[in-house]
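Asks: Sequence first, predicted model second:
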Amino acid sequence: MGVLLGDGLHTSRQGFGAMAVSGVYGETDAADALATLNHAVDIGVRLIDTANVYGDGQNETLISSLLRTRRDEVVLATKFGIPSEPDEYRARGDAAYVRSSLHESLSRLGTDVIDLYYYHRVDPRVPIEETVGALAELVEAGDIRHIGLSEVTASELRRAHAVHPIAAVQSEWSLWSRDVEASIVPTAASLGVGFVPYSPLGRGFFAGGASGAALPADDLRRKFPRFAPERLARNQALLAAVQSAASALSVQSERPVTPAQLALAWLYAKGRAFRLPVVPIPGTRRASRVDENAAAVCIELDAATVESLDALAARVEGDRSSDLNWISQGREAAE
């Protein structure tokens, strides 16, 4: 069973966030990464999500190896908007950059069309109408099939959607990152735009994969406030609560439910509550984790469990970004 996002884009109920196999959470072997990607497609995960900046383009090159034999099985999503040599604004959205970024990604990916092309971060110097207008021209030319936006505010989404239908919004959304529920989630629902939560497991936190002592020195998570050692130690109480809830559900349902599956099932429940198509894109380096995550689509939570999990976000210590204006949360507050 699949999901219909916005603008007629049909995909699997869960996707795969490929950033995880580009070394951001520690060293990754390319052959192992490709095996994990193939396994995800083997079990029916169709949406494969990458970006031109993941591994400085190496992630797209890796995915080209998957596409070489399985292009028709994949809904391919990639992104542009964060230049490799960013200036003080760190984002770029002018039409010339849109076009050049696309052709560079097409070359690395070894394909002639992108199924879902995201504007990764909003350039404050360029009206979003101009950027989406350039993307609309690429749709017309057949270079991309659908347009996506990442970390946009509700007003930015409305303005963009007035230029061309938007298929999906991608933002961080999880048990401990719920700021998007205030404005952008209900706006997407009202416009018929799908939602693709990235880091749905709290960058691995709710899968039990983050403790201060275990994070490698080059682990990307060290840059995020809630992963600072003292905060992370205190945030372990949230994981303990999810583990307890997963154990209780395991007994109730008479089958094992992991904390990661519970966190993903919560997102599916929130999607139903908002009447919004939701396709989380958990990332992992291991095929066994792909299987574990995919099983969450079959878990339906009762209202009491959802309500108890809802309360966790108020207890988290540390923001989800060191610069809130780099994500929708800060710009929403300023609007």
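Replies: Perfect, thanks for sending it.
Asks: For the rest of this, base every contact and every neighbour count on C-alpha atoms.
Replies: Noted.
Asks: Any buried residues in stretch 29-45, and which?
Replies: Under the neighbour-count criterion of 16 or more other C-alpha atoms under 10 Å, stretch 29-45 has A33, L34, T36, L37, N38, H39, A40, V41, G44, V45 buried.
Asks: what comes into contact with that stretch?
Replies: 12-16, 21, 46, 62-63, 65-66, 73-74, 285-287, 290-291, 294 (C-alpha atoms under 8 Å, 6 or more residues apart in numbering).
Asks: Among those, name the ones in strands.
Replies: Members of the contacts of stretch 29-45 lying in strands (criterion: DSSP state E): S12, G15, F16.
Asks: Surely the second one is in contact with D49?
Replies: Yes. In terms of C-alpha atoms under 8 Å, G15 counts as a neighbour of D49; the distance is 7.3 Å.
Asks: I'd like to know how far the nearest residue to G318 once chain neighbours are set aside sits from E27.
Replies: Nearest residue to G318, sequence neighbours excluded (C-alpha to C-alpha, 6 or more residues apart in numbering): R226, at 4.1 Å. According to C-alpha to C-alpha, to the nearest Å, R226 and E27 sit 22 Å apart.
Asks: Second structure follows, compare the two:
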Amino acid sequence: MTTTKLGDTLAVSPLGFGCMALSHVYGGTVDDDAARTTLIETIDAGVTFLDTANVYGAPREGVSGPAGTNEELVGSILPGRRDQVQLATKFGITGDPTAGAATRGDAAYARQCCEESLRRLGTDVIDLYYLHRRDPQIPVEETVGAMAELVTAGKVRHLGLSEVTADELRAAHAVHPIAAVQSEWSIWSRDVEAQVVPAAAELGIGFVPYSPLGRGFLTGTLTRETVKSGMLAGRARFDDNFDANQAVVDVVRGVADELDATPAQVALAWLFAQGKALGLSVVPIPGTRRVERVRENLGSIDLSFTDDQLARLGSAADLVVGDRNINGDPRWISSGRE
């Protein structure tokens, strides 16, 4: 499989894997052995860019702060495979992100979280270390300066930022090169195209869209019952506006039928096409609990569209009812601070 570069030198598989899906987030139960099998078979299929965070997973009894259990899960499959993967993890959120969690970005906390993540992952170095959410009390330059010290110390190879504004991205990049921005970006979540995406393209920074399948909504497989548990319950797009937003799914499904593809493949291929049109590298990180879905998603890499199909997919955002924020604080996502 070919690779895609984030920034100047971080080469990753063109499609990544969002490991959060293997933890108790969207509802239901997750068997650790089955999750490990999915991870191993994902790597064997050619997806080598693994994305986790210290806050993902169910916390162990008596543990406060970031759970760390998703990192432990990822770390458990790395012996003998570490050189086959590019590891991305994050710090900065101090608790449950769906419950108005606080953030922390001081230098001491950056160092502490990095050491904890290295231990849980069972590795000496993190390939891409993100600030998961910026601390409004700490200048982003200060946090990135501390993260840059981790690069100098050989504990981190590349730096990334999640859900930053264009101004925050420029300020951070002036302190140390940023390889990637991670924010929600998809057919129905396009606010980042106003300022953040152009800034990333201008600076030569790659983009890693999380929830590229609209947290599963764009695949057409979610039901009202599906979203009643987990982090989607009560969220604007998935609750009161569930039926109205089926219009977006209909557009995606219509193009998929024309291409003999799946809605998931169309949604991911649209991001590749959009990245090419806007002049930056794009590496989506869909998550799943089934390796069959991973193989399906890989079919998006070579999918192409007619101009008419691109136009229809591009206009689908006009049909969306409800915003993308899953947190009650509008500042939780970049558009809430722009």
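Replies: Here it is on my side, so go on. This is a predicted model, so every value here is computed, not measured.
Asks: What would you report as the TM-score here?
Replies: The TM-score (TM-score structural alignment, normalised by the length of the first structure) is 0.94; 324 aligned residues with a C-alpha RMSD of 1.5 Å.
Asks: that older thread, confirm that the residue nearest to G318 of the first structure sits in a strand.
Replies: No. Residue assignment for R226 of the first structure, taken from DSSP: H, G, I helix; E, B strand; the rest coil, gives helix, which places it outside any strand.
Asks: Strands of the stretch 51-200 of the first structure, start to end?
Replies: For the stretch 51-200 of the first structure, strands defined by DSSP state E, counting those that start in this stretch occupy the ranges 75-80, 114-119, 144-150, 168-172, 194-198.
Asks: Compute the inter-axis angle for the first one and strand 144-150.
Replies: Which is strand 75-80 of the first structure. What separates the directions of strand 75-80 of the first structure and strand 144-150 is an angle of 60 degrees, with axes from the mean of the first three to the mean of the last three C-alpha atoms, to 10 degrees.
Asks: With adjacent residues omitted, what lies nearest to L220 of the first structure?
Replies: V24 (5.3 Å).
Asks: How about G23 of the first structure?
Replies: Per C-alpha to C-alpha, 6+ apart, closest to G23 of the first structure is G55, 7.3 Å.
Asks: how much space between that neighbour and S22 of the first structure?
Replies: Where S22 of the first structure is concerned, G55 of the first structure sits at a distance of 5 Å (C-alpha to C-alpha).
Asks: so where do the helices sit in the stretch 51-200 of the first structure?
Replies: Under the criterion DSSP state H, counting those that start in this stretch, helices of the stretch 51-200 of the first structure are mapped to 58-70, 95-109, 128-141, 154-163, 184-191.
Asks: for those helices, which one sits closest to G204 of the first structure?
Replies: If you check each of the helices of the stretch 51-200 of the first structure against G204 of the first structure by C-alpha to C-alpha, helix 58-70 wins as the nearest, at 19.2 Å.
Asks: rewinding a little: including distance to G212 of the first structure and mean neighbour count, could the helices of the stretch 51-200 of the first structure go into TSV?
Replies: Supplementary listing: these in TSV, determined by distance: least, C-alpha to C-alpha, whole Å; neighbours: other C-alpha atoms under 10 Å:
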stretch	distance to G212 of the first structure	mean neighbour count
helix 58-70	27	18
helix 95-109	35	17
helix 128-141	39	19
helix 154-163	35	18
helix 184-191	32	19
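Asks: want to throw those into TSV with distance to R320 of the first structure?
Replies: As requested, the helices of the stretch 51-200 of the first structure are exported to TSV (distance: least, C-alpha to C-alpha, whole Å):
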stretch	distance to R320 of the first structure
helix 58-70	24
helix 95-109	27
helix 128-141	24
helix 154-163	19
helix 184-191	16
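Asks: Can you say which of those is nearest to L116 of the first structure?
Replies: Using C-alpha to C-alpha and comparing the helices of the stretch 51-200 of the first structure, the one that lies nearest L116 of the first structure is helix 128-141, at 10.1 Å.
Asks: Which stretch of the second structure lines up against the closest one?
Replies: Alignment note (TM-score structural alignment): helix 128-141 of the first structure is matched to residues 140-153 of the second structure.
Asks: just to revisit the earlier point, nearest to R99 of the first structure among the strands of the stretch 51-200 of the first structure would be which one?
Replies: Across the strands of the stretch 51-200 of the first structure (criterion: C-alpha to C-alpha), the nearest stretch is strand 75-80, sitting at 9.7 Å.
Asks: check the fit of the closest one onto the second structure and give the mean distance.
Replies: Following the fit onto the second structure, the mean deviation recorded for strand 75-80 of the first structure is 0.1 Å by mean C-alpha distance after the TM-score superposition for the first structure.
Asks: does G318 of the first structure sit in a helix, a strand or a coil?
Replies: With three-state DSSP as the basis, G318 of the first structure sits in coil.
Asks: can you check the one 4 residues further on too?
Replies: Reducing the assignment to helix, strand or coil with three-state DSSP, the entry for S322 of the first structure is coil.
Asks: thinking it is in contact with R222, fair?
Replies: No. Look at S322 of the first structure against R222 with C-alpha under 8 Å: they stay out of range, at 10.7 Å.
Asks: Looking at those two, which is more packed in?
Replies: Taking other C-alpha atoms under 10 Å, S322 of the first structure and R222 do not tie; R222 has more neighbours (16 against 13).
Asks: And the more buried one, what's its match in the second structure?
Replies: Residue correspondence to the second structure (TM-score structural alignment): R222 of the first structure is matched to A233.
Asks: check contacts around its match.
Replies: The neighbourhood of A233 of the second structure, defined by C-alpha under 8 Å, 6+ apart, consists of V227, D239.
Asks: any idea how far G28 of the second structure is from it?
Replies: Relative to G28 of the second structure, A233 of the second structure is positioned 13 Å away (criterion: C-alpha to C-alpha).
Asks: same deal with T103 of the second structure?
Replies: 27 Å.
Asks: More neighbours: which of the two?
Replies: Relative neighbour count places T103 above the other of T103 of the second structure and G28, with 20 against 10, counting by other C-alpha under 10 Å.
Asks: give me every residue that touches the more buried one.
Replies: For T103 of the second structure, the contacting residues are G92, I93, T94, R133, R134, D135, P136, by C-alpha under 8 Å, 6+ apart.
Asks: corresponding residue for it in the first structure?
Replies: If you follow T103 of the second structure across to the first structure using TM-score structural alignment, you land on A91.
Asks: repeat for F207 of the second structure
Replies: Per TM-score structural alignment, the equivalent position to F207 of the second structure in the first structure is F195.
Asks: I am finished for the moment; much appreciated.
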